[in-house]
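Peer 1: Using only what follows, build the 3D model:
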Amino acid sequence: MKHQSASREITSTFSQRLTDLGALVKFRLSATVVLSSVLAYMVALGAGSFSWWYVFVLTAGGFLTTAAANVLNEVLEKDYDRQMERTRTRPLAEGRLSSSDALLIAGFSSIGGITLLALFNPWTAFLGMVSLISYAFVYTPLKRVGPVAVLVGAIPGALPALIGCAAAEGQITLLGLTLFTIQFFWQLPHFYAIGYLGYEDYAKAGFKLVPERNGTVDAKTLGRDAVIAAIVLVPLAAVPYYLGVTSIWAAGLVVLLSGVFLHFALAFRAQPGRKSALGMMFFSFAYLPLAFTAYWIGQQFILN
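Peer 2: From the prediction side, this is the model:
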């Protein structure tokens, strides 16, 4: 009985450690970021030989680099996380992990991630480092300054697309810059919806991520900015076709997706509220992977 009890305790402790580690590195967010990088890599690869080994290296390098940035973010914000409902149970906020342990994890993750990215070329390693540093040490402190943090944070948030293209092409190209720009503008309505929905919680920690007026969120300005970003996505969606990397029907599909995204942004601007914000947020989750996948599938029709 004592042996079984000890075994269950060990299993429970191990399970909790894994759960805490997943929360620390923000596993789902990191996986989403890596997906955009891999899809961009596949789009940029073109007629190049496809290798699952390179996909694995890009996935692992991107995940470790993103994880390191997320861990550093949580170390810097652990005191603020305790004040917000949605983050108060994070392992650092509750003290289940120490800051020194987290920094050790971030250090090894960053070294491993940048090293793996460097196996492609210097550009991927450089862009990975820029993404890590700008997210952890520029975006994170700016969150308590004002909404400019969202624009600044969208840069490291969009760099995975550029990293994926650089891994395939070995340099910064128009395609890489195009996919980077698409991911940059996609993030704005995406986060504006999240910022609107979580405004009160963010305010508890002193985060100023959305425009305010008279002590509450300025939904009119937020809606206007979401619409502007969605409008920009419509013509951007066609650029990969003109660069010759995808088919016209694939570009047309992404233009259509951008139009639907614009519809949700317009609905939020016309009637800001939980329902319209949720609609814009949930569609944003689907937009980017669908868009990049469409470009890749459309490319196969050109190559074949």
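Peer 1: Only C-alpha atoms from now on, for both contacts and neighbour counts.
Peer 2: OK.
Peer 1: And for the closest residue to Leu290 other than its chain neighbours, the neighbour number?
Peer 2: Among residues not flanking Leu290 along the chain, Val254 sits closest, at 8.0 Å (CA to CA, 6 or more residues apart in numbering). The number of residues packed near Val254 is 26, by other CA atoms under 10 Å.
Peer 1: Can you tell me how far Val254 is from Glu9?
Peer 2: Between Val254 and Glu9 the distance is 51 Å, computed by CA to CA, to the nearest Å.
Peer 1: Likewise for Gly259?
Peer 2: Here the criterion is CA to CA. By it, Gly259 lies 53 Å from Glu9.
Peer 1: Name the residue in these two with the higher neighbour count.
Peer 2: Gly259 (18 against 12).
Peer 1: What are the buried residues along the helix or strand where the residue nearest to Leu290 lies?
Peer 2: Here Val254, judged by DSSP states H and E, is contained in helix 248-270. Across helix 248-270, burial judged by 16 or more other CA atoms under 10 Å covers 248, 250-255, 257-269.
Peer 1: Remind me what that helix packs against, helices and strands.
Peer 2: Applying 3 or more CA pairs under 8 Å, 6 or more residues apart in numbering; DSSP states H and E, we find helix 248-270 packed against helix 219-236, helix 239-242, helix 274-303.
Peer 1: 10 Å - rerun?
Peer 2: In terms of contacts (3 or more CA pairs under 10 Å, 6 or more residues apart in numbering; DSSP states H and E), helix 248-270 is packed against helix 174-197, helix 219-236, helix 239-242, helix 274-303.
Peer 1: Mind checking these for the one nearest to Val150?
Peer 2: Closest to Val150 of these, according to CA to CA: helix 174-197, at 7.4 Å.
Peer 1: Second input sequence below; structure requested for side-by-side comparison:
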Amino acid sequence: MSNTRVHTPSVSVFTDFKEITKMRLAISVVFSSVAGYFLGAEVVNFVTVLLLAIGGYLMVGASNAYNQIIEKDLDALMDRTRNRPIPSGRMSVNTAFIIASTFTILGLIVLYIINPKTAMFGAISIFLYVSIYTPLKTKTPLSVFVGAFPGAIPFMLGWVAATNDFSIEPGTLFMIQFFWQFPHFWAIGWWLFDDYKKGGFFMLPTGKRDKGTAIQIILYSVWTILVSLIPVLGVTGKLYLTPLSGVLILFLGLGMLYYAFNLYKKRDAFSAKKLMFASVSYITLLQIIYVLDKFIREWI
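Peer 2: Prediction:
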């Protein structure tokens, strides 16, 4: 019995830390940043990769902690979020604020060590997410458009960390992840529509799970695929993709598009959930293909 008593609080503290920083989301953001770094780096510096991973995690963790402080009362209304550390009463707002502030300062310092531009984009990301996107979520479906900006920064951030430069290449990486946000978040908004409604969140473009929303999801899926294939044309500077990799990404995109059309046809929560998973698979595999394509070309 005594072992259980000693062990449980530490598990609880770690679980709350995972929840307040949204660890899984933060790790996926770090993955995007590191992929962008590998694409931009002429010589891979693993110290920089480590700093980028730490700085990226700190910035995302800070954004999520601030978000949960602001939305604590709304989180208490939704099944999905009522057991988060703050609404459940396991963590005070002050503790969460200390975590968020510490993470912001440390994150900016770590990213600044890489280079000032990386820190600047990290700061822009936190500001947009916390100060503009979060308050807009209960006001207008345009919040998804605003949220797509900080959401699209990580892939691009890695390139900037590698080169200390913002140009056509990181701009293209930004656009890929920017357009991808729409089918991804609208799929989540559709899937969890009833729960979001309890919290007063407006996530879908028409405000409803209707034909108009489904059509927009299809259109933005198409845009995502088209933007993802631009590097095949050789017009994006050092960011280039071989036609073979382009074909692989096209097939991945058609897979995501299939689930978007399936949602249009069925218009149910289960189809939206499948599209959400398809969109996550798409962006993850796309980043892996981009990186492998670059390194295989260099080895050959």
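Peer 1: picking up where we left off before, what range in structure 2 matches the helix holding Val254 of structure 1?
Peer 2: Per the alignment by TM-score structural alignment, helix 248-270 of structure 1 matches residues 243-265 in structure 2.
Peer 1: likewise stretch 126-135 of structure 1?
Peer 2: With TM-score structural alignment as the criterion, stretch 126-135 of structure 1 aligns to 120-129.
Peer 1: Can you point out the buried residues in the matching stretch?
Peer 2: Under the neighbour-count criterion of 16+ other CA under 10 Å, stretch 120-129 of structure 2 has 121-123, 125-126, 128-129 buried.
Peer 1: try stretch 130-149 of structure 2
Peer 2: For stretch 130-149 of structure 2, the neighbour count (16+ other CA under 10 Å) marks 130, 133-134, 136-138, 140-149 as buried.
Peer 1: In helices, which of the residues you listed fall?
Peer 2: The helices, defined by DSSP state H, take in 134, 136, 143-149 from those.
Peer 1: Which residue in structure 2 aligns with Gln171 of structure 1?
Peer 2: In structure 2, Gln171 of structure 1 lands on Asp165 (TM-score structural alignment).
Peer 1: Now do the SS call for its match.
Peer 2: Per DSSP: H, G, I helix; E, B strand; the rest coil, the secondary structure class of Asp165 of structure 2 is coil.
Peer 1: Grab the nearest non-local neighbour of it.
Peer 2: Nearest residue to Asp165 of structure 2, sequence neighbours excluded (CA to CA, 6+ apart): Lys117, at 7.5 Å.
Peer 1: Can you state the mean residue-to-residue distance of the one helix or strand that neighbour maps to versus structure 1?
Peer 2: Taking DSSP H and E as the definition, Lys117 of structure 2 sits inside helix 116-127. In the superposition with structure 1, the average deviation recorded for helix 116-127 of structure 2 is 0.6 Å (mean CA distance after the TM-score superposition for structure 1).
Peer 1: For that helix, name the packing helices and strands.
Peer 2: On a contact count with 3+ CA pairs under 10 Å, 6+ apart, helix 116-127 of structure 2 meets helix 46-70, helix 93-114, helix 143-163.
Peer 1: what's the angle between that helix and helix 46-70?
Peer 2: If you take axes from the mean of the first three to the mean of the last three CA atoms, to 10 degrees, helix 116-127 of structure 2 sits at 20 degrees to helix 46-70.
Peer 1: just the angle between helix 116-127 of structure 2 and helix 93-114, please?
Peer 2: Counting by the same axes, to 10 degrees, helix 116-127 of structure 2 points 160 degrees away from the direction of helix 93-114.
Peer 1: got the contact list for helix 116-127 of structure 2?
Peer 2: With CA atoms under 10 Å, 6 or more residues apart in numbering as the test, helix 116-127 of structure 2 has contacts from 52, 55-56, 59-64, 66, 104-105, 107-113, 129, 132-133, 147, 149-154, 156-166.
Peer 1: Return a selection command, for use in PyMOL, containing the buried ones of those.
Peer 2: The buried residues among those can be selected in PyMOL (16+ other CA under 10 Å) with this line:
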select buried, resi 52+55+56+59+60+61+62+63+64+66+104+107+108+109+110+111+112+113+129+133+147+149+150+151+152+153+154+156+157+158+159+160+161+162+163+165
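Peer 1: how far out from the middle of the chain is stretch 249-267 of structure 1?
Peer 2: Put simply, stretch 249-267 of structure 1 sits 20 Å off its chain's centre (CA atoms, centre = their mean, to the nearest Å).
Peer 1: sorry, back to before: mean shift between the helix holding Val254 of structure 1 and structure 2?
Peer 2: With mean CA distance after the TM-score superposition for structure 1, helix 248-270 of structure 1 departs from structure 2 by a mean of 1.7 Å once superposed.
Peer 1: Contact partners for Thr224 of structure 2?
Peer 2: By CA under 10 Å, 6+ apart, the contact set of Thr224 of structure 2 is 175-183, 218, 253, 257, 283.
Peer 1: Show me what it lines up with in structure 1.
Peer 2: Matched to structure 1 by TM-score structural alignment, Thr224 of structure 2 sits across from Leu233.
Peer 1: what comes up buried for stretch 194-214 of structure 1?
Peer 2: So, applying 16+ other CA under 10 Å, buried residues of stretch 194-214 of structure 1: 194-197, 199-203, 205-212.
Peer 1: for stretch 40-52 of structure 2, same thing?
Peer 2: Buried residues in stretch 40-52 of structure 2, counted by 16+ other CA under 10 Å: 40, 48-49, 51-52.
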